[in-house]
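> no FASTA, just this:
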């Protein structure tokens, strides 16, 4: 039995399968998800779990280099937008794109995590990073 970290089998598998540049989307409860994209449905009830509640433990296990957010969030859900920004490390690039383009990018995901979130334009796309940089010669 796994003792710590993310316990959900499908989500743990999805995180372990992520590579550099792979896309993992964390979406709200009403977001359209293509049937040909692997989906981990964590939605329980309206509003639970929230996207932020999923992202925080994800960041403990997944290296990301970029976050994509629908640009509409700035006007429609500004408080939520600020909360989202506060949870990402400072070295992670934040990119805003129109919601229609955002939906297209989600279709390119290695996987999608559906939450119970019900905040407008709250979905995010995480782009996998790497945990190493530059040359490493140990063990040669």
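Good, I have the coordinates. What you are looking at is a predicted structure, and each value in this text was computed from that prediction instead of being measured.

> use CA for all of it now, contacts and neighbours both
OK.

> what ranges does the chain have for its strands?
Assigned strands in the chain, in chain order: 23-27, 39-41, 64-70, 93-97, 111-114, 124-128 (criterion: DSSP state E).

> so which of those comes closest to residue 48?
Across the strands of the chain, residue 48 has its closest neighbour in strand 111-114 (10.5 Å, Cα to Cα).

> try this one next to it:
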């Protein structure tokens, strides 16, 4: 049994399968996710599990070379979360929310949180540790 880091079995397994340039989406509870994308659903009730906690846990586990967010996120609380982690998120790409959703079918897996903050969604692109 792991004593630190991500201990959620499904999530740890999916992380272990990631390679360079694979993408992962961390989503609020309302983002429509494609049915074919593997889903790690951490949403229990509104607000639990929070987006920022999941994002931080993932950033502790994977190398990120870039991220994609909706431009609408920049105007709210979610934008602050991304700015606070800019040094760990790599190159930023911003798209309108509809264009962001069009990229979802290409992610390796999705993590749904219980977050109810508008536009608290990010696609992380994996890098390499060298």
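Yep, it's here. Please read all numbers here as calculations on a predicted model, not as lab measurements.

> what value does the TM-score take for this pair?
Once the chains are laid over each other, their TM-score by TM-score structural alignment, normalised by the length of the second structure reads 0.94; 130 aligned residues with a Cα RMSD of 1.3 Å.

> can you put the strands of the first structure in TSV and add distance to residue 3 of the first structure and mean neighbour count?
Output for the strands of the first structure, formatted as TSV (distance: least, Cα to Cα, whole Å; neighbours: other Cα atoms under 10 Å):
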stretch	distance to residue 3 of the first structure	mean neighbour count
strand 23-27	24	25
strand 39-41	21	17
strand 64-70	24	21
strand 93-97	32	13
strand 111-114	22	24
strand 124-128	25	22
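
> now the longest helix seen in the second structure on the first structure. Mean distance?
In the second structure, taking DSSP state H as the definition, the longest helix is helix 51-61. Compared with the first structure after fitting, helix 51-61 of the second structure deviates on average by 0.9 Å (mean Cα distance after the TM-score superposition for the first structure).

> quick check: nearest residue in space to the residue nearest in space to the middle of the second structure, chain neighbours excluded?
Centrality entry for the second structure: nearest residue to the mean C-alpha point is residue 26, 2.3 Å, by Cα atoms, centre = their mean. Nearest residue to residue 26 of the second structure in three dimensions, chain neighbours excluded: residue 111, at 4.9 Å (Cα to Cα, 6 or more residues apart in numbering).

> cool, and residue 64 of the second structure?
Leaving aside its sequence neighbours, residue 64 of the second structure sits nearest to residue 126 (Cα to Cα, 6+ apart; 4.5 Å).
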